[in-house]
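Following is a predicted model, sequence given first.
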Amino acid sequence: MKIANFGVEEWLNVWENDAIYDIAGSSIASFTLEEIIKIGNKTEKEFFSEIMAKKMNYGWIEGSPEFKKQVSLLYKNVSPEDILQTNGATGGNFLALYSLIEPGDHVISLYPTYQQLYDIPRSFGAEVDLWHIREEKNWMSDLEELRKLIRSDTKMICINNANNPTGAVMEEDFLKELVKIAEGCGAYILSDEVYKSLETGIEVPSIVDLYDKGISVNSISKTYSVPGIRIGWVAANHELSDIFRKYRDYTMICAGVFDDYLATYILENKEAILERNRKIVSENLDIVKKWVENEPKVSLIFPKYVSTSFIKLDIPVDTEEFCIKLLKEKGVLLVPGNRFDMPGYARLGYCTHKDVLEKGLEKLSEYLREFE
């Protein structure tokens, strides 16, 4: 099996620890453990007394009943028994693809997006067609283009909603049309849903609630601000979940009793977390909007209150070279767009802590002045 290098992860592995101002990430400002405890309804003493009493065995293999219940509450049509805990959303995506995709299958993937969704199927020997997002459509894809790509034997359509890196969102009407297209050939829809739009007034249902062959993957890393424990999940119908169980046994035993406990605590207090994060997204997006207005070398199609954005750079040099020099000279970390096969752009993770964002944008503008 051969697979392409994972562009974004490879970049972050090399450069992330050198950053003074990390505005490359796509999580909403990460919690400390102390902050997580305080946002809930337990004292530190109560929290740690429960942790200290945990037996250090394998725990619940698929996730504890409490965890599965909390995850199932995020959906309309999924029972707790059909939730499978995974090693982050990356583990969830891999599990679904590993379980269903075989050599010769036809897969359609949104593009650009999280690289797993097209390069893992390719590595399994599938034929992968790319369903492009379009800047002129505010980084949305075109359903007519999908209809041209679809075949009678299409096995799966892979989407990332909201999109990484652009923050564009497929809303309910769009998703329902997508489901009709998939139903026409019986294709699965794998939807990586780690980025939740926190914009009010829009409806973005999970694909598992719209389509019997829909597979929803999520985690607590992005919207819930805790990437430090690698907990994700797959939500699907009962038949699919049973298929995934078999393949999961070959890839993962359990997430660990501490991680499961903490993930459950986070989901039990999700409303308080979302309120905190909605405020961060709103305030930080306002900062970015004002910065873009005053930065002639940058343009941006603003994300739908999603924690990732994709700036367009008006510079006469290679994007990756620009980002490396920016990091070395100013301490600012971006992800160059060529890591998404989109040179001339960069991922700006604007939902970091406000002081880091403000200083990082200031330093980025200082560096851009050299190209005037």
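Happy to help now that I have it.

drop to CA atoms for contacts and neighbour counts, all remaining ones
Noted.

from memory residue 29 sits against residue 355, does it?
No. With contact defined as Cα atoms under 8 Å, residue 29 does not count as touching residue 355 (11.2 Å).

which of those two has more neighbours?
residue 29 (22 against 9; other Cα atoms under 10 Å).

Provide a list of residues in contact with that one.
225, 277, 280, 351, 352, 353 (Cα atoms under 8 Å, 6 or more residues apart in numbering).

run the last query once more with 7 Å
225, 351, 352, 353 (Cα atoms under 7 Å, 6 or more residues apart in numbering).

secondary structure class for the third one?
Pointing back at residue 352 there. Of the three states, residue 352 takes coil under DSSP: H, G, I helix; E, B strand; the rest coil.

Burial check on it, number of neighbours?
Using other Cα under 10 Å: residue 352 sits among 24 other residues.

To which secondary structure element type does the closest residue to it other than its chain neighbours belong?
Computed as Cα to Cα, 6 or more residues apart in numbering, the closest residue to residue 352 that is not its neighbour in sequence is residue 29, at 4.5 Å. Under three-state DSSP, residue 29 falls in the coil class.

got the residue ranges for the strands in the stretch 151-300 of the chain?
154-160, 188-192, 214-219, 231-235, 298-300 (DSSP state E, counting those that start in this stretch).

Residues contacting the shortest one, please?
With contact meaning Cα under 7 Å, 6+ apart, strand 298-300 is reached by 292, 310, 311, 312, 313, 314.

Quick check: PyMOL command selecting the buried ones in those residues.
Buried subset of the contacts of strand 298-300, written as a PyMOL selection, criterion 16 or more other Cα atoms under 10 Å:
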select buried, resi 292+310+311+312+313
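
Got another one to weigh against that:
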Amino acid sequence: MKLPRFGVEEWLNVHEKSAIYDIAGVSIKALTLEELFDLSGIDKDTFFNQLLKKKMDYGWIEGSPEFKAQVSSLYKNMPVDNILQTNGATGATMLALYALIEPKDHVISMYPTYQQLYDIPKSLGAEVDFWEVQEDKGWLPDLDQLRRLIRPNTKMICINNANNPTGSLMDASYLKELVAIAKEVGAYIFSDEVYRSFDHPAPSIVDLYDKGITVNSLSKTYSIPGIRVGWVASNAEVASILRDYRDYTMICAGVFDDMVATLVLKNKEAILERNRKIVTENIALMDAWIADEPKASWIRPASVSTSFVKLEVSRSIEDFALELLQKYGVLIVPGNRFDKESHVRIGYCCDKEVLQKGLEKLSQFLHKC
């Protein structure tokens, strides 16, 4: 098993701590524990008194019953036994692909997307075809192209809904047509759903298809990336397979992490309301900047925390992004990390002041190039 370097993560790992204006990350502005307690209405002393009395053992291996019940409630008919807690959505994705993909399997992956979805299957010996998003279709891939790609032996179709980096969203009617195509050959549909839309949330793939597998986490939409808690939800047969492989990939998420994760999910409506406001206000700033900046354009994303912006630059987009960071302190993700030159990923759900200043300096640099 040999994996290439992870383009986006490598870029962020090297550069994010040197940024003054980080508009590259695509989580919605992270909560502090104090803010979480305020939103939940819980007394912090009560929480920490409970924590002080907890044994720091392995805790609940698959996630506490309270955690699993909260995750189950996010779906229409998902038994708690089919929920497995993981180390973020990256851990969930690794688990599902490692457990289900074998050499010579055929996998179709949306492209570009989060790199795990195609490079892990490749590393396991699968043949991977790219189902490419199309700019003229609002950054959605063409379902007719999928019909041409699919084979009788297609094992899995991998999607990211909403998409990273573009923010495009497959709605219910699109997903139903996708499911019909997958059913023809009995393929799994693996769906990374960490970017929840605040406008018209699409249904989860597990609510539409028995062979759907979804992963999610608290990192993006719920603003708690620091505890590294995610999950995978599937049918009972798949959950049983994943359970066996999970013993090889992790033991537990940790007692403290599970406590915080459960608190987040119990108070999700308050958190989502806070985050809806951030998305709405900050995307309005992006709209205004795009309208005023002649060298920038975009296909407006769904109300999610990632966006893909086209810039008029006559040089390598990575060289542009590196000089922007070095001279102006602004961090963006260059589009070549998604195989798209002339584009950059901007995570606009950071502090409003950081976004405003970052866009201002991006414009200054654009007009010097």
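Received it, and whenever you're ready, just let me know what you need. Everything numeric in this text was worked out from a predicted model, so none of it was measured.

follow-up on the earlier one: which one of the strands of the stretch 151-300 of the first structure lies nearest to residue 34 of the first structure?
strand 231-235 (18.8 Å; Cα to Cα).

quick one: the helices in the second structure?
Using DSSP state H, the helices of the second structure run over 7-15, 33-40, 44-53, 65-72, 88-100, 116-123, 143-149, 172-185, 236-249, 255-266, 268-292, 317-328, 352-366.

Map residue 330 of the second structure across to the first structure for me.
In the first structure, the residue paired with residue 330 of the second structure is residue 332, using TM-score structural alignment.

Correct me if wrong: that match contacts residue 362.
No. When contacts are counted by Cα atoms under 7 Å, residue 332 of the first structure is not listed as touching residue 362 (9.7 Å).

who's more crowded, those two?
The residue with more neighbours, out of residue 332 of the first structure and residue 362, is residue 332; 28 against 15, by other Cα under 10 Å.

Who are the contact partners of the more buried one?
19, 20, 21, 22, 23, 326, 360, 364.

Try it again at 8 Å.
19, 20, 21, 22, 23, 326, 360, 363, 364.

How much space separates the nearest residue to it once chain neighbours are set aside from residue 146 of the first structure?
Sequence neighbours aside, residue 21 is the residue nearest to residue 332 of the first structure in space, at 4.7 Å (criterion: Cα to Cα, 6+ apart). Using Cα to Cα, to the nearest Å, residue 21 of the first structure is found at 39 Å from residue 146 of the first structure.

Between the two, which has more neighbouring residues?
residue 21 (24 against 21).

Check whether that one really touches residue 359, as I assumed.
Yes. Here residue 21 of the first structure reaches residue 359: they are 7.2 Å apart, a contact under Cα under 8 Å.

I'd like the distance between the closest residue to residue 56 of the second structure other than its chain neighbours and residue 23 of the second structure.
Among residues not flanking residue 56 of the second structure along the chain, residue 255 sits closest, at 6.5 Å (Cα to Cα, 6+ apart). According to Cα to Cα, residue 255 of the second structure and residue 23 of the second structure sit 32 Å apart.

Can you pick out the residue with more neighbours from those two?
residue 23 (26 against 20).

which ones are touching that one?
Contacts of residue 23 of the second structure (Cα under 8 Å, 6+ apart): 330, 331, 332, 346, 347, 348, 350, 354, 355, 358.

Please apply the same query to residue 6 of the first structure.
residue 115.

And it, what's its match in the second structure?
Residue 6 of the first structure maps onto residue 6 in the second structure, by TM-score structural alignment.

Pull up the gap between its match and residue 119 of the second structure, please.
9 Å.

just residue 137 of the second structure next, same as before
In terms of Cα to Cα, residue 137 of the second structure sits 25 Å off from residue 119 of the second structure.

neighbour-wise, which of the two wins?
residue 119 (19 against 11).

And residue 318 of the second structure, what's its match in the first structure?
So, by TM-score structural alignment, residue 318 of the second structure is matched to residue 320.
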